[in-house]
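Novice: next one to model:
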Amino acid sequence: MRSHYCGDLSEAHIDQEVTLCGWVNRRRDHGGVIFIDLRDREGLIQLVFDPEDSLDNFRRAEQVRSEYVLQVKGRVRPRPEGTENPDLATGQVEVLAQELVLLNAAETPPFPVDEKLEVSEEIRLRYRYIDLRRPESLQRLRFRSEIIRQLRKFLDERGFLDIDTPVLTKSTPEGARDFLVPSRTHPGQFFALPQSPQLFKQLLMIAGVDRYYQMVRCFRDEDLRADRQPEFTQLDIETSFLHEDEFMGLMEEMIKELFATVLGVPLHTPFIRMPYAEALACFGLDKPDLRIPLRLVEVGDLMKTVEFKVFAEPAQDREGRVAALRLPGGGKLSRKEIDDYTKFVAIYGAKGLAYIKVVERSRGREGLQSPILKFLPDEVVGAIMDRTGAEDGDVIFFGADKASIVNEALGALRVKLGHDHGLVEHGWRPLWVIDFPMFEWDESSNRWNALHHPFTSPKEEDLPLLEQNPGACRSRAYDLVLNGTEVGGGSMRIFRSPVQSQVFRLLGIGDEEAKEKFGFLLDALKYGCPPHGGIAFGLDRLVMLMTGSASIREVIAFPKTQTAACPLTGAPGLVAEAQLRELGIRVRKSIPENG
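Specialist: A predicted model of the protein is given here:
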């Protein structure tokens, strides 16, 4: 039906006869000549309808409205001098229409495609097919496609095999987050949609595949945020016979090549490798944004003997922390601004936000302003100034509480201060976070949980700690963090059956439960399992970052809302009683909380 895409036409096509198909972006009637901007996925081209050239075509063009679907035949010619459009890729040429066919009419769309108007996300997602006609929306999907193409190319060239794994599988120990699918042929039993192909890719390594990858759809029934969806896409990778240093180096090469090819941005390798403990100590979280130069500074040792219990008690608590965060030039903050930051950290459980303003450091205590100064001895104040590197005009914020609360609150405050005060450096700062703890203690259930997942291998030198001190055992896990966002998480896997059984027991998974849920894996580990490991990249997050989008919903063709609903199709929805009956399912009505 067409010979060229609209957006591909250039001066190289002058005097050529072309056939174009697309949507009417805009129609303009100027002095007896009609101009139509025709749009397809590659861009716009200006069509000219002159009644002297073809009166029939001119009259058809008069009936055309925005978003009508047209087929147009015509001749490419240069735009008259002075009418060129340098902002348009095709702005040097136009097409003199010789034949117009109306393929389909269109009602007025719920929002204009050719104008950059703010439209609510609910409306945009309800009419997503209209929203995707917008060049910026379509460009994100094109960009996503190019990223996937480049990643596949890199892995294909290095001997990785693209292998599908099952979508209907068995529920995991984290079953509350699984999407369940009832089985008609096995009444009362359920499949689960995979949160990850973790076990299958490990089985592929045991099978001798050696290098595997998959652009895999995963499902997780959890509360949503800007970078979460109930169904999402991972680039899943697994390899055998590679040490983590070799594997991480290979992944660095892949990301470096991706950024160079798609964005034209050089990333410097090797990426920084930062232990988990250092990330928490300096940044308060395990995915630090290195573009922000602010750092947390430990001052708990200085506060153990002060009379100020707000500081002294967490300083003396083994699970407590007292940390300082210096904001250069922050001394100009008003009381209201400080109160706003105090409300902000309260979101993360902080009970307050103490501060010291440095007016003139050389004057000692007299050159400082703070409600807490009266509680701190001179030597402590001087040590805080030295340790934080405080200068005139700065403000120092303090967090004092359980270490987890201090880390989360000051870590979030650090990022907010960086953005609020223009301290975020330009560019990309990737790093690996390594040496994670194997386990974290869950006080509510009085048991250990796997920090990553139960198939992550402990460090060889820490194997004795599985029995002696599980909390001190480190894992062979690694997360790739890019500008404060985790884009990939992986690890070397447990490949010896006794170690896997030992880890299951530590996690409260008894032998019977382990056999029921993971018996196939434990059996497979007995038959010559190679050392192996891998990673899963959140493709949606990666595309979101590389396109500068506000959320992953912008880079998914048909995303769900933050309530896990689809405004376009109305999913989730009710199903017919007959269908439920065939599946042997009865839906219980919700019982009001008050009765």
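
Novice: alpha carbons only for contacts and neighbour counts from here, please
Specialist: Noted.

Novice: and for residue 52, the neighbour number?
Specialist: Residues lying near residue 52 (other Cα atoms under 10 Å) number 10.

Novice: next, it: secondary structure please.
Specialist: Secondary structure, DSSP: H, G, I helix; E, B strand; the rest coil: residue 52 is coil.

Novice: end to end on stretch 173-188, go ahead and measure it.
Specialist: Using Cα to Cα, to the nearest Å, the end-to-end distance of stretch 173-188 comes to 19 Å.

Novice: just the strands in the stretch 1-150 of the chain please.
Specialist: Using DSSP state E, counting those that start in this stretch, the strands of the stretch 1-150 of the chain run over 17-30, 33-40, 43-49, 69-78, 93-104.

Novice: wait, which of the ones you listed is closest to residue 384?
Specialist: Proximity to residue 384 (Cα to Cα) singles out strand 43-49 among the strands of the stretch 1-150 of the chain, at 58.9 Å.

Novice: just give me how far that closest one sits from the chain centre.
Specialist: 38 Å (Cα atoms, centre = their mean, to the nearest Å).

Novice: that one vs strand 93-104, what angle?
Specialist: Following axes from the mean of the first three to the mean of the last three Cα atoms, to 10 degrees, one obtains 90 degrees for the angle between strand 43-49 and strand 93-104.

Novice: what about the longest helix in this protein?
Specialist: As assigned by DSSP state H, the longest helix anywhere in the chain is helix 135-157.

Novice: buried residues in that one?
Specialist: Buried residues in helix 135-157, counted by 16 or more other Cα atoms under 10 Å: 135, 137-141, 143-144, 147-148, 150-152, 154-155.

Novice: next, the second sequence, to be compared with the first:
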Amino acid sequence: MGEALGGLKRTLMCGEVRENNVSQKITLMGWVQRNRKLGGLQFIDLRDRTGIMQIVFGEAINAEAFEKAKDVRPEYCIAVTGEVVLREAPNHNMPTGLVELKCESLKILSESDTPPIYIKEGLDAAESIRLKYRYLDLRRPDMQRIFMIRNRISKSVRDYLDDNNFLEVETPMLTKSTPEGARDYLVPSRNYPGMFYALPQSPQIFKQLLMVSGFDRYYQIVKCFRDEDLRANRQPEFTQIDLEMSFVEQEDVIKMNEGLIAHVFKEVAGVDVKLPIKRMTFKDAMEKYGSDKPDLRFEMEITNITEDVKDMDFVVFKSAIEAGGSVRALCLKGGADLGRKPIDKLGEFVKTYKAKGLAWIQLKEDGVKSSIAKFLTDDVTNSIVKTMGAEVGDAIFIVADKNSVVFQSLGALRLELAKQFDLIKDKNEFNFTWITEFPLFEYDEEEGRYHAAHHPFTSPMDEDLDMLETNPGEVRSKAYDLVLNGEELGGGSIRIHDSNLQQRMFKALGFTEESAQERFGFLIDAFKFGPPPHGGLAFGLDRMVMFLAGTENIKDVITFPKNQNAYCYLSEAPNIADEKQLQELGISINVKEK
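Specialist: Presented below is the predicted three-dimensional model:
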């Protein structure tokens, strides 16, 4: 280290130099942003993660440094020493723009090839190139700002939880495969040939065991792994802020986490989160917004018009109602001027969500225009318009089907209309809501059985316990999600701590006593020894960073992310293992070519 730096010590960061440093002799180190000649002087913009400082070289300042500076190219790593002076031509657009460094000594620490990507703000380059040269992509100031925000979030979380008597406790990465909703990543064992560890999808079972252990307030910022199809806000490995509390009910967990969110958003972004955060039941969220993570930054609720149209002689509506479904609609203010082509595109859009089609009514100045005009009477039209609260100039979009399809398609259409017609006026708004009373079970039509909507340890609501065996589809859970701007920021539940109730839950899910013991035996056994009432929650740290950094792509907030197919361009993982490794693991490979 000493030889490489020649005894030099960095005294300030580039972005820290100000007027109060004038006349001081300092040493800066960093990367060359650009090098330009102006008259008899040479100017280098030197960059580190704090900002940029202008360095000036001249024959009269130091001839040796001046000659050396001529050969310096962008992204060379250098050290410079000199006196801080006021700039003759200040740049008020940069924090260090009133001063510059008159360089008396230049040391080239390492040279650089021409980078394959530009190291600049707002780079417009192919994602594959950015990910392959991620170490260069991360040099960019806008990327470094994201990770400074991430660091502040993590510190803020730890400060708050430490102040509230939580203990940071680590849980294992090599564990047992348990059904949690997604595929596990499996790790073969050399010591136990033919057997596998699983990487944790979450620390769920272990944090419950910690409650049994008496660690009544636990947290960790932890890596989790899920082998699932990816999209903009998913990665195969992601980070959770995971916490659990003993001797609590739902209100206690919600209140603690509202405090956490308010603390983090204030500390990191200066945002005052209004507490308590509003709440909405799962049932209301689905019926009003078609989603369990509704975006509430704009008006436009789904409205049930089944009663208004039940006597219409229109087979699509009739068959939906007779099958136990419904007819529901959205009202687009000012939508009467939409042409047929964009309306047809909206019809194709809802079909991707299994809707059979999209009926529409436009309330024009000269009368009503509709795709179902021949089935509409004046009375039915007036009834629909009144129920919808529609006015002249508006458009009404209608879907009829089983409720799950109606909710899904109209929920998606609502978001699409908001996007197309710019209905979200304040893009910087943080609109939080809790969603509560989730169904305890989801029915899988293919398998013909119920699955746990969250996980098998979620507690049913007390008033629904009698329906656990007789009507499981109607049982609500003590589960809660915190939603922000249409995205799930975090979620959790009060857990089952009663062994008898846990057995009833396993039975409702189709587990025999033996299969439950095989999958969850160590938790079932632990619950024989006085488990406390407990509950918790996990926030997606990556998603929180996305919101506070203002990006919609999770890859922007993870240092070395995978692409859409879970491939790492940088390290070229996954890759083949050599034959010796496979033999040690007792594994033979038989891969069919795709």
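
Novice: superposed, what's their TM-score?
Specialist: With the length set by TM-score structural alignment, normalised by the length of the second structure, the two chains reach a TM-score of 0.97; 584 aligned residues with a Cα RMSD of 1.2 Å.

Novice: nearest to residue 524 of the first structure among the buried residues of helix 135-157 of the first structure?
Specialist: Nearest to residue 524 of the first structure out of the buried residues of helix 135-157 of the first structure is residue 155 (Cα to Cα; 26.4 Å).

Novice: the closest one corresponds to which position in the second structure?
Specialist: Aligned by TM-score structural alignment, residue 155 of the first structure pairs with residue 161 of the second structure.

Novice: its match: what's it in contact with?
Specialist: 167, 219, 260 (Cα atoms under 8 Å, 6 or more residues apart in numbering).

Novice: can you get me a residue count around residue 366 of the second structure?
Specialist: A total of 7 residues lie near residue 366 of the second structure under the criterion other Cα under 10 Å.

Novice: for residue 492 of the second structure, which non-adjacent residue is spatially closest?
Specialist: Of all residues not flanking residue 492 of the second structure in the chain, residue 537 sits nearest, at 3.9 Å (Cα to Cα, 6 or more residues apart in numbering).

Novice: that neighbour sits in which helix or strand?
Specialist: Using DSSP states H and E, the element containing residue 537 of the second structure is strand 534-540.

Novice: which residues of the first structure does the helix or strand that that strand is followed by align to?
Specialist: With elements assigned by DSSP H and E, the helix or strand that comes after strand 534-540 of the second structure is helix 541-549. Aligned by TM-score structural alignment, helix 541-549 of the second structure corresponds to residues 539-547 of the first structure.

Novice: identify the residues contacting that stretch?
Specialist: Outside stretch 539-547 of the first structure, the residues that touch it by Cα under 8 Å, 6+ apart are 140, 143-144, 147, 227, 232-235, 263, 487, 550-552, 554-556.

Novice: residues in contact with the aligned partner of residue 428 of the first structure in the second structure?
Specialist: Counting by TM-score structural alignment, residue 428 of the first structure corresponds to residue 430 in the second structure. The neighbourhood of residue 430 of the second structure, defined by Cα under 8 Å, 6+ apart, consists of 484, 485.

Novice: mean distance, the next helix or strand after the longest helix of the first structure to its aligned residues in the second structure?
Specialist: The C-terminal neighbour of helix 135-157 of the first structure among helices and strands, as given by DSSP H and E, is strand 161-162. For strand 161-162 of the first structure, the mean distance to aligned residues of the second structure following superposition is 0.2 Å (mean Cα distance after the TM-score superposition for the first structure).

Novice: how many neighbours does residue 521 of the second structure have?
Specialist: Around residue 521 of the second structure there are 14 other residues, counting by other Cα under 10 Å.

Novice: which residue in the first structure lines up with it?
Specialist: By TM-score structural alignment, residue 521 of the second structure lines up with residue 519 in the first structure.

Novice: assign a three-state SS to its match, would you?
Specialist: Put simply, residue 519 of the first structure is helix when judged by three-state DSSP.

Novice: how near is it to residue 199 of the first structure?
Specialist: 11 Å.

Novice: what do we get in the second structure for residue 452 of the first structure?
Specialist: Correspondence of residue 452 of the first structure to the second structure, assessed by TM-score structural alignment: residue 454.

Novice: ok, that match - contacts?
Specialist: Applying Cα under 8 Å, 6+ apart, the residues near residue 454 of the second structure are 180, 440, 441.

Novice: okay but the first one is in contact with residue 453, surely?
Specialist: No - counting by Cα atoms under 8 Å, residue 180 of the second structure does not reach residue 453; the two are 9.7 Å apart.

Novice: OK, contacts around the nearest residue to residue 530 of the second structure once chain neighbours are set aside?
Specialist: Computed as Cα to Cα, 6+ apart, the closest residue to residue 530 of the second structure that is not its neighbour in sequence is residue 212, at 7.1 Å. Taking Cα under 8 Å, 6+ apart, we find residue 212 of the second structure in contact with 526, 527, 529, 530, 531, 532.
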